[in-house]
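[1] the sequence and its predicted three-dimensional model are supplied below.
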Amino acid sequence: MSRPVIYVISDSLGETAEFVVQAAKSQFHDSDLEIRRIPYVMDEQTIHETIQAAREEEALIVFTLVVPELQCLLIEEAKKAEVPYIDLMGPMINGLASLLQRSPKKEPGLIHKLDAEYFRKVEAIEFAVKYDDGRDPRGIMHADVVLIGVSRTSKTPLSMYLAHKSLKVANVPLVPEVDPPDELFLIPQEKCIGLIIHPEQLTNIRRERLRSLGLASGASYANVERILEEIDYAEKVIRRVGCPRIDVSNKAVEETANLIMDILKGGGATT
C-alpha cells in the first residue's frame, strides 16, 4: 500500500503549512506520510494540476494562500474533484480581521519580509556591540552612523537603540590623550554625529556614576577642570570632522535617537 500523501500549497515558501502538518503528524504514532510542498503558487494552472494529482492519489491538500482569487479557485475545484482540503490561514485571517476591525493586506510572503527585517536588526545589534567604545576603528568605515563624544554622553545606549532600528552604529570616545582614529576623517561628514553636553550636567552624571561604583566623587573623572578640558577637545574634533552635532543635555535617549535618524534622512537640524 502506498504512503498517504499531503500536498502543501502556498503562495510563499510553504514552510508555515509544512510545519503545522509535521506537528499534527507527530500526534499519530508511526505515521508514514509523504509531504509534497508546492511553493510560490501564483497561477491557476498549478492549482488545477495539483488538485488533479491529489485526486488520483486520494491525497489531502493543505494550503496557505492569501490571494482571495486563488483561495476561491482552489476550494471550488477541490470540492468538484472531491479532494479534501484544509485552509490554514483563512480562518485565522478572518478572525483577526474581525477582532482588529481592519482588512488584511492579502500579500504573499510577508512573514519572510519580517524575518529579513529581524535578521537585519540582529546584525545591527551585533555590529553595535563589536564596535562599541572605539574597540575597533575599522567598523567606522562600515557603519551607517558613527557617534563621537566624551564619556557619559549616552553613546552606547544610543548605539543599541539605533541598532534596534536596524542601523549599524559605531561609537568613538573622545579623550584628549588619544588621537581620534583616521577613519573618522575618511567617511562622509553626514554619517558622523558629534554629541555634546553641558559641563555642569556632565559633572553631576559622572559624580553619580562614581558613587554607584563606590568610588570617591572627587576623582579626576568628575573633576570640573578635567571635564572642561575634555569638552573643549571634543568640540575641536567635531569641528575638524565637520559633522552634525547634537546637544544631549537633558535629552532622553529616544529623543536624541530621533534627532539622529532625522539627520540621517537629511531632514534634521543640529541642536
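    Everything's here; your move. Numbers count the residues shown, from 1 in each chain.
[2] from now on I want contacts and neighbour counts done on CA atoms only, so please keep to that.
    OK.
[3] which residue packs closest to Ile197, ignoring adjacent ones?
    What sits nearest to Ile197 in space, not counting adjacent residues and going by CA to CA, 6 or more residues apart in numbering, is Ser249, at 4.9 Å.
[4] the one you found and Glu200 touch, don't they?
    No - counting by CA atoms under 8 Å, Ser249 does not reach Glu200; the two are 9.6 Å apart.
[5] in terms of neighbours, single out the busier of those two.
    Ser249 (16 against 12; other CA atoms under 10 Å).
[6] quick check: that one vs Thr153, distance?
    Per CA to CA, to the nearest Å, Ser249 is found 8 Å from Thr153.
[7] dropping in the other structure now:
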Amino acid sequence: MNAKQTIHIHLISDATGETIHLLARAALGKFAATKAIEHVWTLVRTMDHLDVIKKEISDHGGVVFYSMSDPDIRAAIEQFCQQQQTPYLSILDPAVRTLSQVLGKTATARVGAQHKMDEAYFNRMEALEFAVHHDDGQAMSSVHNADILLVGVSRSSKTPTSIYLANRGYKVANYPLVPGITPPIELMKNKDVLVVGLINEARRLSQIRRNRLESMNAEENMEYADIRKINDELNQAIKLFKEQGWPIIDVSRKSIEETAAEIINIYTQWIEEKT
C-alpha cells in the first residue's frame, strides 16, 4: 500500500459546513504527516452550484465528505462520485442511522437544523458576552454569576479557553495572577462557582511571552519572560491553588479543546457532588 502524503478533501454542505469541517479535521488528525488540501463548499442548495463543485472534484480527485438534506442533490453527488470512482461519505449518516434505530423514527430533513436560534443558541450568546465582559479580571464584582472561574499566570490560555467554553454554553470568567498584586480571594470564594487553576511549563511560558514582547516591540520588558521569575510566579500560583483546594490543570501540551474538555469533566463531577 502506497501511503499518500497529500490528499484533496472536498467538504460539501447545504448549511454552514461547520460540522462537516470539524469531523473531517478530527479524522485527519489520525494520520500524521499528511497534508490535506481542503475544498470547502457551503450553502450548496442548487444543481448549478453542484456543477461547479463537480468540476473541482474531477480536476483534483481525492475524497468527498458531504452533509446534504436535499435528496436530489445528494443523489447527484453520489452518482457523480461513483462515475468518477471518487471515494465519498455522507459524514453524518452513521450517527443518524444509529439514533433512528434507537428512537424508532426517521430523521427530519431540515437544512441547518443544528443552527436554529433556540434557547440553547441564546444561552451561548449570553455566555460569550459574559466571557468578554469578565476577561482578564474585569467585572470581578459580578463573578458570582459565573459557572466557572479560570485563574492563572499570564499567557496560560485563560482567555481562549474561556471563549471556547462560552461557545459551549458555560459562563466563564478569568483572572490573571500578577506578581505583587493580591488576588481578590474573597470574591473567588463562592460555592456556586467552580474555580480552576491553570499552569504552563516555565520554558514554554518564557518562549510565548518572549514572542509576544517581540511582536509588540517591547523588548525592554524582557523581565516578563525571565524564566526564573516565571518559575517564582508558577510556584506562587500552585501554592495558592492548593491552599484554596482548586483543581489544577497543566495546559503545557494541551490544545484549547483538550483543556476545555478536562474543565467540563471537572465541572460535571463538581455539579454531581453538589447535588
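    Nice, thanks for sending it over. This structure is a prediction, so every number in the text was calculated from the model and none was measured.
[8] can you pull the TM-score for these?
    Here the TM-score for the pair of chains, by TM-score structural alignment, normalised by the length of structure 1, is 0.57; 173 aligned residues with a CA RMSD of 2.9 Å.
[9] chain neighbours aside, what residue packs nearest to the residue nearest in space to the middle of structure 1?
    Residue closest to the mean C-alpha point of structure 1, counted by CA atoms, centre = their mean, is Lys121 at 2.9 Å. Using CA to CA, 6+ apart and skipping the chain neighbours, the partner closest in space to Lys121 of structure 1 is Ser166 (4.3 Å).
[10] and for Asp250 of structure 2?
    Of all residues not flanking Asp250 of structure 2 in the chain, Ile199 sits nearest, at 4.9 Å (CA to CA, 6+ apart).
[11] could you report the neighbour count for that neighbour?
    Ile199 of structure 2 is flanked by 24 other residues according to other CA under 10 Å.
[12] show me what it aligns to in structure 1.
    In structure 1, the residue paired with Ile199 of structure 2 according to TM-score structural alignment is Ile196.
[13] which secondary structure element is home to the residue sitting furthest away from the middle of structure 2?
    Most distant residue from the mean C-alpha position of structure 2: Gln83, 37.1 Å away (CA atoms, centre = their mean). Element membership of Gln83 of structure 2 [criterion: DSSP states H and E] is helix 71-84.
[14] ok, now Asn174 of structure 2?
    For Asn174 of structure 2, the host element (DSSP H and E) is strand 172-177.
[15] so that strand matches what in structure 1?
    Aligned using TM-score structural alignment, strand 172-177 of structure 2 spans residues 169-174 in structure 1.
[16] mind checking how far that stretch is from the chain centre?
    Stretch 169-174 of structure 1 sits 21 Å away from the centroid of its parent chain (CA atoms, centre = their mean, to the nearest Å).
[17] same thing with stretch 234-245 of structure 2?
    Distance, stretch centre to chain centre, for stretch 234-245 of structure 2: 27 Å (CA atoms, centre = their mean).
[18] skip the chain neighbours and tell me the closest residue to Asn221 of structure 2.
    Nearest non-adjacent residue to Asn221 of structure 2, counting by CA to CA, 6+ apart: Leu213, 7.4 Å away.
[19] does that neighbour sit in a helix, a strand or a coil?
    helix (DSSP: H, G, I helix; E, B strand; the rest coil).
[20] residue in structure 1 paired with it?
    Match for Leu213 of structure 2 (TM-score structural alignment): Leu210.
[21] its match contacts Asn204, correct?
    No - the pair Leu210 of structure 1 / Asn204 is not scored as a contact, 10.0 Å apart, by CA under 8 Å.
[22] map the residue nearest to Ile197 of structure 1 onto structure 2.
    For Ser249 of structure 1, the equivalent position in structure 2 is taken to be Ser252, counting by TM-score structural alignment.
[23] measure its match to Ser206 of structure 2 for me?
    Between Ser252 of structure 2 and Ser206 of structure 2 the computed distance is 12 Å (CA to CA).
[24] then Lys35 of structure 2?
    Applying CA to CA, the value for Lys35 of structure 2 to Ser206 of structure 2 is 30 Å.
[25] what's the answer for Thr108 of structure 2, then?
    With CA to CA as the criterion, Thr108 of structure 2 and Ser206 of structure 2 are 52 Å apart.
[26] between these two, which has more neighbouring residues?
    Neighbour count, other CA under 10 Å: between Thr108 of structure 2 and Ser206, Ser206 has more, with 23 against 8.
[27] tell me the secondary structure of Ser156 of structure 2, please.
    Per three-state DSSP, the secondary structure class of Ser156 of structure 2 is coil.
[28] count the neighbours of it for me.
    By other CA under 10 Å, 23 other residues sit near Ser156 of structure 2.
[29] what does Ala222 of structure 1 give?
    There are 20 residues near Ala222 of structure 1, going by other CA under 10 Å.
[30] over to Ala257 of structure 1?
    Residues contacting Ala257 of structure 1 under the criterion other CA under 10 Å number 18.
[31] how far away is the aligned partner of Glu119 of structure 2 in structure 1 from Val122 of structure 1?
    In structure 1, Glu119 of structure 2 lines up with Ala116, judged by TM-score structural alignment. Ala116 of structure 1 is 10 Å from Val122 of structure 1, where distance means CA to CA.
[32] which parts of the stretch 151-271 of structure 1 are helices?
    Under the criterion DSSP state H, counting those that start in this stretch, the stretch 151-271 of structure 1 contains helices at 155-163, 199-212, 224-241, 253-264.
[33] need the winner for burial among those helices.
    helix 155-163 (a mean of 22; mean count of other CA atoms under 10 Å).
[34] got a list of contacts for it?
    Around helix 155-163 of structure 1, the neighbours that count as contacts under CA atoms under 8 Å, 6 or more residues apart in numbering are 121, 124-125, 128-129, 132-133, 147-149, 168-171, 195, 253-254, 256-257.
[35] mean deviation (superposed) between that helix and structure 2, please.
    Compared with structure 2 after the fit, helix 155-163 of structure 1 shows a mean deviation of 0.4 Å (mean CA distance after the TM-score superposition for structure 1).
[36] next up, the contacts around the closest residue in space to Thr203 of structure 1 that isn't next to it in sequence.
    Using CA to CA, 6+ apart and skipping residues adjacent in sequence, the residue nearest Thr203 of structure 1 is Ala222, 5.5 Å away. By CA under 8 Å, 6+ apart, the residues touching Ala222 of structure 1 are 203-204, 206-207.
[37] one more pass at 10 Å, please.
    Ala222 of structure 1 makes contacts with 202-210, 216, as judged by CA atoms under 10 Å, 6 or more residues apart in numbering.
[38] how about the helices in the stretch 1-150 of structure 2?
    Along the stretch 1-150 of structure 2, counting by DSSP H, counting those that start in this stretch, helices occupy 18-28, 47-60, 71-84, 93-103, 119-133.
[39] among the ones you listed, which is the most enclosed?
    Comparing those by mean neighbour count (mean count of other CA under 10 Å), helix 119-133 comes out on top with a mean of 17.
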